[in-house]
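Engineer: sequence first, predicted coordinates after that:
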Amino acid sequence: MPVTERQLAAFADTHLWRVPFDTSPRHMAGPGDDRRVTHVLAAAGWTPVSDPLGSEIVLSSPDHRHSLQFEPRSSTSAWWRLRAQPTDTEPGWYAEFGELVPAEVLAAVAEALVLPQPSEPQDPLTAARDAGWDIDTRGVADSPDRACRIERLREADSTTAWYVRAHDPYRGPQGLRLWHAMFGARAPEHLVQAFVTALADPAPVQRGMHERTAHPGVTQEPSPLSPQQVVDAHTQRIRALRTRAHAARRRPGPRTGPAPVSSPSPLGVSRR
């Protein structure tokens, strides 16, 4: 089900009434509008498979291999859960993201998932290094303000998992956790690359006046963008992505459907 003009109009109705403020750093910017994520997937042909009257959203990819669950009333610290079922040639994997992860960063992961993979993916920490983050010999990256950390975790079976943590900048890495993100072992590394690249980008994101941020120490300045420009940027991005995703689906490729499993585990969630 593609994003409809009515849904884009609803996004516009929200943001045309908000005075935008340039907000940085991104790891402190707060969640933003979750439709920046769900519109990306809907534009790529993902469909809702959850209760339309529920408080949660579950979207499924056209091949039914991938699913995204958004559970804003979750009793855990993970509000977003991204899953991939195993196929005949690829393993299953899992990623989760906390409540205050910026929607712009999650949207970058969603785009990387639905568009063709880069032919030469980079080390995910390259973008952090280029943005001035400190990287030690263990492969741990700290943001310039020491309020966000990215860790590469080596698993016993030689696979790699990734853990990202934003915390109170006044208390250091051992202080109060503001949000987390986790890419489990075997999660595609180009998705991690997309997440880190968007997170470490020094360009500000826009938040409305009085909109929730992750920490009061965030920097906010009146944006040179008008509300209409903020809306237009989102609309143009979604329409362009819809065209690219449609073209990618029409290209022949390997089988990507999920492999048969003996006892599938249902998501057991409903839709907002």
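Structural biologist: It's in.
Engineer: going forward, measure contacts and count neighbours with C-alpha atoms only.
Structural biologist: Will do.
Engineer: spatially central, which residue of this protein would that be?
Structural biologist: What sits nearest the mean C-alpha location of the chain, by CA atoms, centre = their mean, is Leu106, with 1.3 Å.
Engineer: element containing that one?
Structural biologist: According to DSSP states H and E, Leu106 maps onto helix 103-114.
Engineer: now the element after that helix, going C-ward?
Structural biologist: helix 125-130.
Engineer: mind giving me the packing neighbours of that following helix?
Structural biologist: Under the contact criterion of 3 or more CA pairs under 8 Å, 6 or more residues apart in numbering; DSSP states H and E, helix 125-130 touches strand 140-142, helix 189-200.
Engineer: which parts of it are buried?
Structural biologist: Leu125, Ala127, Ala128, Arg129 (16 or more other CA atoms under 10 Å).
Engineer: could you find the closest non-adjacent residue to the second one?
Structural biologist: To tie it back to what came earlier, the one meant is Ala127. Setting aside the residues directly before and after it, Ala127 is nearest to Thr197 in space (CA to CA, 6 or more residues apart in numbering), at 5.1 Å.
Engineer: please compare the first structure with the one that follows:
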Amino acid sequence: MKKNQNQRQGWGPGEQAEQHYLIQPRSLAGGGDVRHVSEFLRASGWRDKSKKGGPLTMESPDRTVRVSYDPYTLPGGWAIRGAATGHTEQWWAHLGQQTPVEIVAGLTDALTRPPSAHAPTAWAPLEEQSWRARFEGEHYTATSPDGSAWMQYRQSPGGEALWWTGAKDEHGNGWTAQFSSGTPIHLVQAFSAELASPEPVMRPRGRVPLSTRIRTWSVSVLPSQLGAWQQARITSARAATWARNSARSTRPRTAPRSHTPVGGARSRR
């Protein structure tokens, strides 16, 4: 009888709910599952260039961008490098191991999409969530309402500039990230939008940071539900990739027009 009840509720055979926690703010939720980033890139046509036993390495279809995650060395974390193209200079980004994957994905998901036609600004998503912005000497800094996260555009006396961002709890635990000044601004904006998002993120039991600065809600989740959510993200990436590729293949090509000289001979039949 109990088995039939479970089946009516949509549970798989022998499936049991697992305890997870929704965490706010997301910036202090901890790293999370790196597959949230890598599987989306793979579904978007990126190549897995990882070596056995080595760090994760993904390469864009046009081979101009590489995303890697190295948990084996210190300080480790995420490294993203973009080659110089006709539109952008060479750029890089380094993100610490404890950067939440949902925030990392703000940047890496944006790598799979063409930039918006609207002029991007990295500060707009922060302003929308009431972050406090101010000048600090040569630096411009925005801080989250609770003071745990920040984003700063730094300029050194030598004229070098970079983006510096991160989050810390009351124990000093957290993460930092840096982007070169040449990082395409729409990527920085996509990152800042996820950084400032008020939406909580989910972590399994045992992976919740010990901090008084976070708020948590316990939820029971079926493994099949987790799988369905992950698959929906992958499916959306595949659909978007298919749509872009189809648009390219059906785009009319402009062929050079042939001109027949005035008075030229007619073609023979």
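Structural biologist: Now that the structure is in, tell me what you want to look at. Fair warning: this is a prediction, and the values are worked out from it, not measured in the lab.
Engineer: okay, the aligned partner of the residue nearest to the centre of the first structure in the second structure and Glu160 of the second structure: tell me how far apart.
Structural biologist: Under the alignment (TM-score structural alignment), Leu106 of the first structure pairs with Val104 in the second structure. From Val104 of the second structure across to Glu160 of the second structure, the span is 24 Å (CA to CA, to the nearest Å).
Engineer: residues near the residue nearest to Leu113 of the first structure when sequence neighbours are not counted, how many?
Structural biologist: Spatial nearest neighbour of Leu113 of the first structure, excluding adjacent residues (CA to CA, 6+ apart): Leu191 at 6.7 Å. The tally of other residues near Leu191 of the first structure (other CA atoms under 10 Å) stands at 22.
Engineer: map Leu191 of the first structure across to the second structure for me.
Structural biologist: In the second structure, the residue paired with Leu191 of the first structure according to TM-score structural alignment is Leu187.
Engineer: how close does that match get to Ala79 of the second structure?
Structural biologist: Between Leu187 of the second structure and Ala79 of the second structure the computed distance is 14 Å (CA to CA).
Engineer: kindly report the same for Ser144 of the second structure.
Structural biologist: Per CA to CA, Ser144 of the second structure is found 25 Å from Ala79 of the second structure.
Engineer: just Gln155 of the second structure next, same as before
Structural biologist: 22 Å.
Engineer: show me which of these two is the more surrounded one.
Structural biologist: The residue with more neighbours, out of Gln155 of the second structure and Ala79, is Ala79; 19 against 16, by other CA under 10 Å.
Engineer: counterpart of that one in the first structure?
Structural biologist: In the first structure, Ala79 of the second structure lands on Arg81 (TM-score structural alignment).
Engineer: you'd agree its match is in a helix?
Structural biologist: No: counting by DSSP: H, G, I helix; E, B strand; the rest coil, Arg81 of the first structure falls outside a helix, being strand.
Engineer: which residues touch it?
Structural biologist: By CA atoms under 8 Å, 6 or more residues apart in numbering, the contact set of Arg81 of the first structure is Leu68, Gln69, Phe70, Tyr94, Ala95, Glu96, Phe97.
Engineer: the fourth one -> the second structure?
Structural biologist: When the two structures are superposed using TM-score structural alignment, Tyr94 of the first structure falls opposite Trp92 in the second structure.
Engineer: in contact with the spatially closest residue to that match that is not a sequence neighbour, which residues?
Structural biologist: Leaving aside its chain neighbours, Trp92 of the second structure sits nearest to Arg81 (4.4 Å; criterion: CA to CA, 6+ apart). Applying CA under 8 Å, 6+ apart to Arg81 of the second structure gives the contacts Val65, Arg66, Val67, Gln90, Trp91, Trp92, Ala93.
Engineer: which one is the match of Ala79 of the second structure nearest to, not counting chain neighbours?
Structural biologist: Using CA to CA, 6+ apart and skipping residues adjacent in sequence, the residue nearest Arg81 of the first structure is Glu96, 4.5 Å away.
Engineer: if anything else comes up later, I'll come back, but that's it for now.
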